[in-house]
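Trainee: any chance you could fold what I've pasted below:
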Amino acid sequence: MRLVVAGSPAAAVPTLRRLAASDHEIAAVLTRPPTPQGRKRVLTPTPVAQVAAELGLPVIEATRVDDTVTAQLVALQADLGVIVAYGALLRRPALDAPRLGWVNLHFSDLPAYRGAAPVQRAVTAGDTRTAATVFQLVEALDAGPVYASDPFDIDPDATSGDVLAAMAETGADTVLRVVDALADGTAVATEQSGTVSLAPKPTVDDAHVRFDESAVAVHARIRGVTPEPGAFAHLGQTRVKLLRSALLPGGTASSAPHLAPGALALVDGRLLVGTADGPLVLTEVQPAGKKAMDGAAWARGLGSLEGVVLS
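Mentor: Predicted structure coming up:
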């Protein structure tokens, strides 16, 4: 089939590469315009735009799909649109521009976690399983009928970044399977059923770690907002990024010292922080203005931890 592929971040790149390597033809790639990146704010194309250029594919750059962009999509005479995290809504007649409409790869077991941050919300909630779902795009948010949903187990120590990178690869295979089925007329879509939940982007407040929660909940929060917007706590007036954490094994946790929520201690070469029900290991941190470092090394640099509390 003749395809148009829409996407912007790195999570959309595996799908673009899979489709480009398939028997299908990519007529054009729709992505967001370049944005300033890094300390020097260098104008940088999206990861999808960079790969499209590498593959020699025509690129349409647009912040939103207005009448001009819609006209470009119509002119492509595509059979199908494939969208993965493009970053803007498609309205009619853009939805109707390809002959078969659009399919969307979404990183949740729909109708759970409809919205922009399904992986971050699932990890923060402590979920152990999610899914890569391909569905027919409709005007309502992530509400279209589902063609395929492949389960994905969430590693108990994986961050949202880890999970999304892995799901982008497995989800690309799901997309190609659906596109092939639509091409040969065997694809079947089923209406969504079950409890609807929403997944808005995490805020800075979501990223602020609260140690009056359980160790499991704190660990899940740190993982869920990593790498964006990035977990943090305050040491006095200074912000400390919390990059990686680990739960103590059952036997070790029961013999660990009691620590008040947010209190720090070095035990057996590990930095422990108190939570509501027991200590958690802070394995990697990043103090303000410094590079990421081992949690214990950072703690040793603080000197005495007596009275030192993260909040």
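
Trainee: make it CA atoms for all contacts and neighbour counts henceforth
Mentor: Fine.

Trainee: which residues does the longest strand along the chain contact?
Mentor: Secondary structure of the chain per DSSP state E: the longest strand is strand 238-247. The contact list for strand 238-247, computed with CA atoms under 8 Å, 6 or more residues apart in numbering, reads 157, 215-216, 219, 222-223, 226-227, 230-234, 280-288, 292.

Trainee: want to put them side by side, so please do this one too:
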Amino acid sequence: MRVVFAGTPDTAVPSLRALIASRHEVVAVVTRPDARVGRGRRLEPSAVAVAAEEAGLTVLKPSSASDPEFLDSLRALEPDCGAIVAYGALLRRELLDLPEFGWINLHFSVLPAWRGAAPVQRSIMAGDEVTGATVFSLVEELDAGPVLGTLTERIRADDTAGTLLERLADVGAGLLVDALDHIEDGDIGAIEQPEDGVSYAAKLTTDDARVDWTRPAFAIDRQIRGCTPAPGAWTTHEENRLKLGPVEVLEESTLAPGEASIGKREVRVGTGTTDVRLGQVQPHGKKSMPAADWGRGLGGATTAVLR
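Mentor: The predicted structure is shown next:
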């Protein structure tokens, strides 16, 4: 089957590579335009563009998925199906109808739970014990198309959004290829998503990532892990932002919410329930470091207040 693949970030690369290794022919790869990154604001291609070019594939980078020239290019390729993983733009009806078998999407949740941009992050932050991946037929409504296949994955106690998404990207790649195999063989049926159980995973903002130390320790732990690596959980110390890596929830409650106890080997902070031990932190304008190193740089202070 002739397939067009659309994707942009690192999490889409395993699916592209699995598709290249499959029995299907990847006739083109669609990705977002090169973006400016880093302090030098250099234009760099997406992770999917790099992987596609390394494989010698045709790469299309439309500024808009509804661009007439882009649509003409796809028509000329005569794809049988489109496969999309974290592309980053909505596909309109004209594009959805272009391949004979339409488009299928790999989404990192068990739909209809956590439709939207940040399903893995929101699932961790909500305290879910299990998440997964779903392949479904793309429709114009957000992540609402009929389901072609699902898998589940346990959320580990130390999972961050980064580690969990990496795992789901790897196992989800096989699910995507399997769905394409069965579409070509004509022996797969799509199941409409139930109307109950729908939840939405809005993109995380910097405000979502700010820690409120009056919340319970377990909720702060989930928030920080859900915001790691992006957008990055944070608090403030003396009005300067302090980025936070995952913390360890302790059994004792010895400190007031936001009160930090600075020791030679650890920094503890009070919450609405028990204390937490800070892991890696990143002060404004500096590199990430162990919390104890940050504490030693505060001029001998034994306490601090985080807000």
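
Trainee: hmm, back to that, what range in structure 2 matches the longest strand of structure 1?
Mentor: Aligned by TM-score structural alignment, strand 238-247 of structure 1 falls on residues 240-249 of structure 2.

Trainee: buried sites along the matching stretch?
Mentor: By neighbour count on 16 or more other CA atoms under 10 Å, the buried set for stretch 240-249 of structure 2 is 241-247, 249.

Trainee: pick the one among the residues you listed closest to Y200 of structure 2.
Mentor: P246 (24.4 Å; CA to CA).

Trainee: what's the spacing between that closest one and A217 of structure 2?
Mentor: 12 Å (CA to CA, to the nearest Å).

Trainee: overlap in contacts, these two.
Mentor: In contact with both P246 of structure 2 and A217: no residue, using CA under 8 Å, 6+ apart.

Trainee: quick one, helices of the stretch 201-307 of structure 2?
Mentor: 217-226, 291-296 (DSSP state H, counting those that start in this stretch).

Trainee: which of those is buried the deepest?
Mentor: Mean neighbours per residue, mean count of other CA atoms under 10 Å, is largest over those for helix 217-226, with a mean of 25.

Trainee: chain center to it: distance?
Mentor: 17 Å (CA atoms, centre = their mean, to the nearest Å).

Trainee: same check on stretch 21-40 of structure 1?
Mentor: For stretch 21-40 of structure 1, the distance to the chain centre is 18 Å (CA atoms, centre = their mean).

Trainee: what do you get for stretch 159-167 of structure 1?
Mentor: For stretch 159-167 of structure 1, the distance to the chain centre is 6 Å (CA atoms, centre = their mean).

Trainee: buried ones in that stretch?
Mentor: 159-165, 167.

Trainee: circling back to that earlier point, want to try a markdown table for the helices of the stretch 201-307 of structure 2, with distance to I188 of structure 2 as columns?
Mentor: Formatted as a markdown table, the helices of the stretch 201-307 of structure 2 follow (distance: least, CA to CA, whole Å):
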| stretch | distance to I188 of structure 2 |
| --- | --- |
| helix 217-226 | 34 |
| helix 291-296 | 52 |
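
Trainee: nearest to F101 of structure 2, out of the ones you listed?
Mentor: Short answer: helix 217-226, nearest of these by CA to CA, at 35.4 Å.

Trainee: read off where that closest one ends up in structure 1.
Mentor: Taking TM-score structural alignment, helix 217-226 of structure 2 hits residues 215-224 over in structure 1.
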